[in-house]
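In: okay, sequence plus prediction incoming.
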Amino acid sequence: MRALEYRVMESNYDFISHLTGFCRVLREHGLLIGPLETSDAIRAVSMVDLMTEGRIYWTLRSLLVSRHEQLATFDVLFARFWNFQPLPRVKPPPNPSNKFGETRTTGRVPRALALPEEDHESKDTLIQLVRTGASGRHVTSETDLSVLDTQDMSELSRIASRIVRALASKPGRRRKRHRRKGTPDLRGAMRMSLTTGGDPVRLPRMRRVPKVPRLLVALDVSGSMDRYARLFLQLMFAVGQHTKRVEAFVFSTTVTRVTRELSSPSFSEALTRIGGAVTHWSGGTRIGESLADLNTNYDYLLNRHTTVFLLSDGWETGEPDDLAQALRRIQRRVRSVVWLNPLLGTRDFQPLARGLQAAAPYVDHFVPAADVEHLKRLPALLRS
């Protein structure tokens, strides 16, 4: 029997306090974790009734680890956290920067915790928590996005270019003359022969020009997505550098169009403008209502030439039926719906969130998107 199993059976055991202490130690070891991240971790663990060690691991890793080089530290400390071994303490770095954590306050988190149950098949501990769901509150704040990391911009630019080319792979109606490829252009040959007195000339050819893709990108900026906002904003900006036929939105408890802000000359300027324009950063999650808003107020952007990218972890506080209905309407109108999920592909991932279950029939592609390596696979998937 694991050490945790002994502790959870004790009447004075408090899992929330134990998790809070784990987050504090992670911060001392260099991870950017503050009250915001700690609150999100508690809320995420509380989202599912029964969570095994594996599920708790990838849930916390997805929220608390922002860089690949932090994984080794997290894995070592998580093993000690789970088995109730002493956690090594270090002096925290001075003045840690965590702008996202400083821009919102968190409400009271329910602390009720039931006794564990035994899963006889997996021999793993199951912890049952009171379901609180994703936050439904609206948080008003102006987020300083200038702290976002831009070191992956060059790689994201290459990925964005390949995404645009993949979506433009199908030929359109417009034709363009080509020296070697395409079908013979008899009319063009006749016109060219007029300049040579009717003598034979080189047979020109015409080929169809690939369609310029139309994209609509909707990014979830609720609290559970804070850790991934920087990556997805960089991707959205990079896509906009390769095609002007892209519309950008962010949503949490409401939806905001940020196409104009994202078209700024530089990424840093785009971040500044978006941070000032959006007042619902790190709020709750109402995916269904937000997509219904898109259907109602921006229906003219949704047509058979549009590919919709939804960037979200799928945690939903609204009704799953509302999400299903909104996605069904979108899918009927557009070319395809692609859902990029940062949790997909992580260890022991299961689509337990109600939003993911409701959306499944109306999404053409579910794509893992926790980091740049995952995003590299996206163009090939879109081309297939």
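Out: Looks like it arrived, so ask away. Residues are numbered from 1 along each chain as shown.

In: CA only for contacts and neighbour counts going forward, please
Out: Will do.

In: and the gap between the spatially most central residue of the chain and residue 375?
Out: The C-alpha lying nearest the average C-alpha coordinate of the chain belongs to residue 311 (Cα atoms, centre = their mean; 3.8 Å). Applying Cα to Cα, to the nearest Å, the value for residue 311 to residue 375 is 12 Å.

In: presented hereafter is structure B, for comparison with structure A:
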Amino acid sequence: MEEEKTIVKIANILRGLGRNVGVDETIDAISALKLVKDRDFETVKAVLRATMIKDFAVNEDKQERRQEIENKYSVLGRVTDRPYLANELYIYSPAESKIKTTIFQIENRDMIIWSEIAKRLKEITLNYEGHRFKVKESGELDMKMTIKDEIKYSLESPYLVKHRRKINKSYIILLCDISASMKDYIKEILLLSFFIRRVTNKSEIFYFSTDVKRVTNFFQVGSINEIDMKKLVSMVPYGSGTRIGEALYTLRKNHGELLFRKCSVVIFSDGWDLGELDLLERELRNVKHRCKSIIWINPLMDKPSYTPDTRSIKIALKYADLLTSPNVLLKNKIEGKRKVISLSY
């Protein structure tokens, strides 16, 4: 009797969401469950899916109510009630969750913050000597500038001008974690991807969770409003689990030509890895050997209560040249290729 009441409640919820679930579907579900002996969660879910929703059409009269419920229980994105820039982006969850996410707004402040973070990452990853020179005390003697100064000071200049080649190129591979644990940072991921592509065209962008997808072409646009969100989400497994080691292995296997000595790998992830940790360590070691540097940005480090206790983060500490958070990148100037651990305690 109790299970019949539960089935009726589920049917009422589905009707409230606009699904065409009638008396026949409810009776079929009750009858099917009586035939099932091993009632584990997955079996019950499969029975309900097969019997209760036979017509996938949605009642248009209840569309507005359904939208409110979906927004309330969304799986990705978040809403802000502060003044915002008129950029509304829609994110859809994967087919497994069957829930459309809420709309989130990108504020002008967000654009400024992530533009600065992208510029800071470019500064950190500069590595290629160009044709231009800049004055430097530890550089080579610049005879041309020294003679010019001699003429300026009537051949009595006490200075010898030295110079070094400007380092003016940055090669970046951006790996963004879009698993369920990162659902509150989807807006930040989009902004970081957009501005990394803006500040340097020598960049490639990949999104990963249980799989890894190259999404660089989606961010080759002049405005964030021009990003084709529906197409982007259709090919990327938003909201799944996280397998960072497998993602790095797939990247090396399918796009190994992108990993070279002048390239820096930037990982934007909270480090909650559900995959094999031995594989993660092996792949980070390979990336470290092949590339200039590894920069790991963990948004959770901006929280005062955060501690690096997960095993994946401890592995990252061995190989990352820089483990930091968005706020630290924004506020502090970080120079040199050295390991800097910045935790927000």
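Out: That came through fine. Since the model is a prediction, treat every value here as computed from it, not as a measurement.

In: trace the residue nearest to the centre of structure 1 over to structure 2, please.
Out: Matched to structure 2 by TM-score structural alignment, residue 311 of structure 1 sits across from residue 268.

In: surely that match and residue 300 touch.
Out: No - here residue 268 of structure 2 does not reach residue 300: they are 10.6 Å apart, not a contact under Cα atoms under 8 Å.

In: assess the claim that the residue nearest to the centre of structure 1 and residue 341 are in contact.
Out: Yes - Residue 311 of structure 1 lies in contact with residue 341 (Cα under 8 Å); the separation is 6.2 Å.

In: returning to what we had before: for the residue nearest to the centre of structure 1, give me its contacts.
Out: Contact criterion Cα atoms under 8 Å, 6 or more residues apart in numbering gives 217-220, 232, 339-341 as the residues in contact with residue 311 of structure 1.

In: what segments of structure 2 are helices?
Out: Secondary structure of structure 2, counting by DSSP state H: helices at 2-16, 23-35, 41-52, 63-72, 108-125, 143-152, 186-199, 229-235, 244-255, 277-290, 311-319, 326-331.

In: looking at it, residue 280 of structure 1 is touching residue 253, isn't it?
Out: Yes - under the criterion of Cα under 8 Å, residue 280 of structure 1 is in contact with residue 253, at a separation of 7.0 Å.

In: to residue 223 of structure 2, which of the helices of structure 2 lies closest?
Out: The stretch from the helices of structure 2 with the least distance to residue 223 of structure 2 (Cα to Cα) is helix 186-199; that distance is 8.6 Å.

In: counterpart of the closest one in structure 1, which residues?
Out: Under TM-score structural alignment, the counterpart of helix 186-199 of structure 2 in structure 1 spans residues 229-242.

In: for the matching stretch, give me every contacting residue.
Out: Defining contact as Cα under 8 Å, 6+ apart, one finds that stretch 229-242 of structure 1 is touched by 148-150, 153, 156-157, 160-161, 163-164, 217, 219, 221, 246, 248, 262-263, 267, 270, 311, 371-372.

In: which among those end up buried?
Out: Using 16 or more other Cα atoms under 10 Å as the burial test, the contacts of stretch 229-242 of structure 1 include 148, 153, 156-157, 160-161, 163-164, 217, 219, 221, 246, 248, 262-263, 267, 270, 311, 372 as buried.

In: if we can go back for a sec, the contacts of residue 311 of structure 1 in strands, which ones?
Out: Among the contacts of residue 311 of structure 1, the members found in strands (DSSP state E) are 217-220, 339-341.

In: and those as a markdown table, adding distance to residue 60 of structure 1?
Out: Rendered in a markdown table, the data for these read as follows (distance: Cα to Cα, whole Å):
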| residue | distance to residue 60 of structure 1 |
| --- | --- |
| 217 | 26 |
| 218 | 24 |
| 219 | 21 |
| 220 | 19 |
| 339 | 22 |
| 340 | 19 |
| 341 | 15 |
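
In: residue 54 of structure 1: which of the residues you listed is nearest?
Out: The nearest one, if we look at these relative to residue 54 of structure 1 and count by Cα to Cα, is residue 341, at 18.4 Å.

In: wait, the closest one sits on residue 309?
Out: No - proximity of residue 341 of structure 1 to residue 309 does not meet the contact threshold set by Cα under 8 Å, at 10.5 Å.

In: hmm, back to that, which of the ones in strands among the contacts of residue 311 of structure 1 lies closest to residue 19 of structure 1?
Out: Ranked by distance to residue 19 of structure 1 (Cα to Cα), these are led by residue 341 at 24.6 Å.

In: noted, bye for now.
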